[in-house]
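Undergrad: Only the shape, not the letters, is given here:
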């Protein structure tokens, strides 16, 4: 074998090895997505993202601790798995991005299905379904009575940026003036209605009911369409796409929750509890 041939073979071997190395380093996202369940088992920690929305998941103003329906379900899961949770608070406007970038292994707030979201992330089997409604001034100066009354250029609607409510407001009421704001807590969008800067605040119906359970809130505000929600959709958790083992595991947990009626029971309990945002004398 000539020296030239030997050099050529050495170079070919080197390039093949380089190709394998490049391939290996080009797959971290796939490997990350495929190993979430194994990673949780090995580390004993599940990285969770939460965005505030009452009564699903919120920080108690007195203790600063996360609480709510979804938090209780998360605690049940982590206790059963014998793992710890590492919680990162994110805004609804980056809920999808937080999963795609690997900030968390699980988005455990009550994230509601929308087609754009489903194109980017994988939804866990839902715990139930949620509809939207509006909170308006009890005096109802714009005489809002039916859904169609909102689809009017003279109506200003407020919603939290990046939420399903923001998406629904745009889809169902395209003629209205839509304000989308970033707030620490979903119920804070109602402040725009109280100040007269918006005619209606779009919220999950369960959140509106929970907020209106506070007497001082019900003194000036009301549900716009009692018993007549819009935009009903499944709600639950979500994970990155391409993570079948982790998704299957969480789907099984969701099935167990549903079989035992836990989600509905928790929602009923939270609606009956004293609201921690109630002003004290």
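TA: Here it is on my side, so go on. It should be emphasised that the depicted structure is a prediction, and the values quoted were computed from it without experimental measurement. Residues are numbered from 1 along each chain as shown.

Undergrad: Only C-alpha atoms from now on, for both contacts and neighbour counts.
TA: Fine.

Undergrad: which of the residues in the strand or helix carrying residue 254 are buried?
TA: Following DSSP states H and E, one finds residue 254 within helix 244-259. Of all the residues in helix 244-259, those buried under the rule 16 or more other CA atoms under 10 Å are 244, 246-247, 250-251, 253-254, 257-258.

Undergrad: With distance to residue 78 added, can I get those residues in CSV?
TA: Formatted as CSV, these follow (distance: CA to CA, whole Å):
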residue, distance to residue 78
244, 19
246, 14
247, 15
250, 11
251, 15
253, 11
254, 13
257, 14
258, 17
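
Undergrad: Closest to residue 22 out of those residues?
TA: Comparing the buried residues of helix 244-259 against residue 22 with CA to CA places residue 244 closest, at 25.4 Å.

Undergrad: Grab the nearest non-local neighbour of the closest one.
TA: residue 34 (7.2 Å; CA to CA, 6 or more residues apart in numbering).

Undergrad: May I have the residues that are in contact with the most centrally placed residue in the chain?
TA: Centroid-nearest residue in the chain: residue 111, 3.1 Å away (criterion: CA atoms, centre = their mean). Going by CA atoms under 8 Å, 6 or more residues apart in numbering, residue 111 touches 235-238.

Undergrad: now do residue 264
TA: Applying CA under 8 Å, 6+ apart, we find residue 264 in contact with residue 128.

Undergrad: Compute the number of surrounding residues for residue 11.
TA: For residue 11, the neighbour count with other CA atoms under 10 Å is 12.

Undergrad: repeat for residue 24
TA: Residue 24, neighbours per other CA under 10 Å, totals 11.

Undergrad: Now do the SS call for it.
TA: Secondary structure, DSSP: H, G, I helix; E, B strand; the rest coil: residue 24 is helix.

Undergrad: Give the buried residues for the host helix or strand of residue 190.
TA: In the assignment (DSSP H and E), residue 190 maps to helix 190-195. Neighbour-count burial for helix 190-195 flags 190, 192-194 (criterion: 16+ other CA under 10 Å).

Undergrad: can you check stretch 112-130 too?
TA: The neighbour-count check on stretch 112-130 (16+ other CA under 10 Å) flags 112-114, 117, 121-128, 130 as buried.

Undergrad: Please compare the first structure with the one that follows:
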């Protein structure tokens, strides 16, 4: 009995050590960043929020400037870690970077896996359809004959399946956020869903494509965009929320929005 008691005690101590070190406590990412002297930021390509300049191969965009400002506020160097939309959250949870800074929609489904900061911006959605698509109502998309392209790993998939449950969803694995749009432009898909800004930018840059926004300039479901950290990162999350609110009240975020988004 004594040996059994000792064994149970050792087992309980082992479990406690694991929980204290990895799961139930609060991570000290902020202290790790300070000690390391580097802020590691995960990014996935999405112009103009964050993308690589093809000439310099350097990251640029709204969230790149925000990341530079965050590193400056922390007094450390900035290191941007390349990711894709499908690997962005897994990479964060695996500790490959301290924070994911992208134009990521803070959805309830994602919030079950990561912790989101307070929103830094809100954007609405719209549909891009073939130029000859019959109708101006999204209800026409809910048809088994309709093919809707979706970027794998994005939040659009769940929304598409909710709004058009009978349609065929064609998931596209790519680092190019406009890959689903190209599926529509080439006739391989009938429609795609994205934030309204991306849709207008795609059509503006490709005026000859045979595609259009459904319902003209109509957008719906304003959704918050936020940065993501690991779910046990409360001290880091508190600091980030204060930083975002500070940049909003000082006008820094608005200045960057005008610079990169034009509104």
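TA: Sure thing, it's come through. All values derive from a computational prediction rather than experimental measurement.

Undergrad: ok, back up a step: so where is the helix holding residue 254 of structure 1 in structure 2?
TA: The aligned range for helix 244-259 of structure 1 in structure 2 is 234-249, by TM-score structural alignment.

Undergrad: how about the spatially closest residue to residue 210 of structure 1 that is not a sequence neighbour, what does it touch?
TA: Of all residues not flanking residue 210 of structure 1 in the chain, residue 271 sits nearest, at 5.7 Å (CA to CA, 6+ apart). Taking CA under 8 Å, 6+ apart, we find residue 271 of structure 1 in contact with 55, 209-210, 213.

Undergrad: and of the residues you listed, the nearest to residue 184 of structure 1?
TA: Of the contacts of residue 271 of structure 1, the one sitting nearest to residue 184 of structure 1 (CA to CA) turns out to be residue 55, at 14.2 Å.

Undergrad: Which neighbouring elements make contact with the helix holding residue 254 of structure 1?
TA: In terms of contacts (3 or more CA pairs under 8 Å, 6 or more residues apart in numbering; DSSP states H and E), helix 244-259 of structure 1 is packed against helix 28-34, helix 36-43.

Undergrad: mind running it again at 10 Å?
TA: helix 28-34, helix 36-43, helix 69-81, strand 106-112, strand 121-123, strand 230-240, helix 262-272 (3 or more CA pairs under 10 Å, 6 or more residues apart in numbering; DSSP states H and E).

Undergrad: whereabouts in structure 2 does the fourth one align?
TA: Correspondence between strand 106-112 of structure 1 and structure 2 is established over residues 99-105, with TM-score structural alignment as the criterion.

Undergrad: Please spell out which residues along the matching stretch are buried.
TA: 99-105.

Undergrad: Pick out whichever of those residues sits closest to residue 211 of structure 2.
TA: Using CA to CA, residue 103 is the member of these that lies nearest residue 211 of structure 2, at 23.7 Å.

Undergrad: what's the closest one in contact with, if anything?
TA: With contact taken as CA atoms under 10 Å, 6 or more residues apart in numbering, residue 103 of structure 2 is in contact with 43-50, 62-63, 120-123, 195, 224-227.

Undergrad: ok so, going back, which one of the buried residues of stretch 99-105 of structure 2 sits closest to residue 166 of structure 2?
TA: residue 105 (24.1 Å).

Undergrad: Count residues in the vicinity of the residue nearest to that closest one when sequence neighbours are not counted, would you?
TA: Spatial nearest neighbour of residue 105 of structure 2, excluding adjacent residues (CA to CA, 6+ apart): residue 225 at 4.4 Å. If you count neighbours by other CA under 10 Å, residue 225 of structure 2 ends up with 21.

Undergrad: can you pull the contacts of residue 225 of structure 2?
TA: Here residue 225 of structure 2 is in contact with 101-107, 116-123 (CA under 10 Å, 6+ apart).

Undergrad: if you set the cut-off to 6 Å instead, what comes out?
TA: Going by CA atoms under 6 Å, 6 or more residues apart in numbering, residue 225 of structure 2 touches 103-106, 119, 121-122.

Undergrad: Looking at neighbours, which among the contacts of residue 111 of structure 1 is most surrounded?
TA: Result: residue 238 is most packed of those (other CA under 10 Å), 28 neighbours.

Undergrad: if I look at that residue, how far off is residue 168 of structure 1?
TA: Relative to residue 168 of structure 1, residue 238 of structure 1 is positioned 20 Å away (CA to CA, to the nearest Å).

Undergrad: Grab the longest strand from structure 2 for me.
TA: In structure 2, assigned by DSSP state E, the strand with the most residues is strand 121-130.

Undergrad: Report all helices and strands that that strand contacts.
TA: strand 191-195, helix 196-205, strand 211-213, strand 220-225 (3 or more CA pairs under 6 Å, 6 or more residues apart in numbering; DSSP states H and E).

Undergrad: Tell me the buried residues in the longest one?
TA: Spelled out, it's helix 196-205 of structure 2. Of the residues in helix 196-205 of structure 2, 196, 198-200, 202-203 count as buried by neighbour count, 16+ other CA under 10 Å.

Undergrad: and if you look at the last one?
TA: Judged by neighbour count (16+ other CA under 10 Å), strand 220-225 of structure 2 contains these buried residues: 223-225.

Undergrad: can I get those residues in a markdown table with distance to residue 153 of structure 2?
TA: Supplementary listing: these in a markdown table, determined by distance: CA to CA, whole Å:
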| residue | distance to residue 153 of structure 2 |
| --- | --- |
| 223 | 17 |
| 224 | 17 |
| 225 | 15 |
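
Undergrad: wait, residue 91 of structure 1 sits on residue 51?
TA: Yes: using CA atoms under 6 Å, residue 91 of structure 1 is in contact with residue 51, at 5.4 Å.

Undergrad: Look at the two and report which has more neighbours.
TA: In this view residue 91 of structure 1 and residue 51 are compared by other CA under 10 Å, and residue 51 has more residues nearby, 25 against 20.

Undergrad: What's the more buried one aligned with over in structure 2?
TA: Per TM-score structural alignment, the equivalent position to residue 51 of structure 1 in structure 2 is residue 44.
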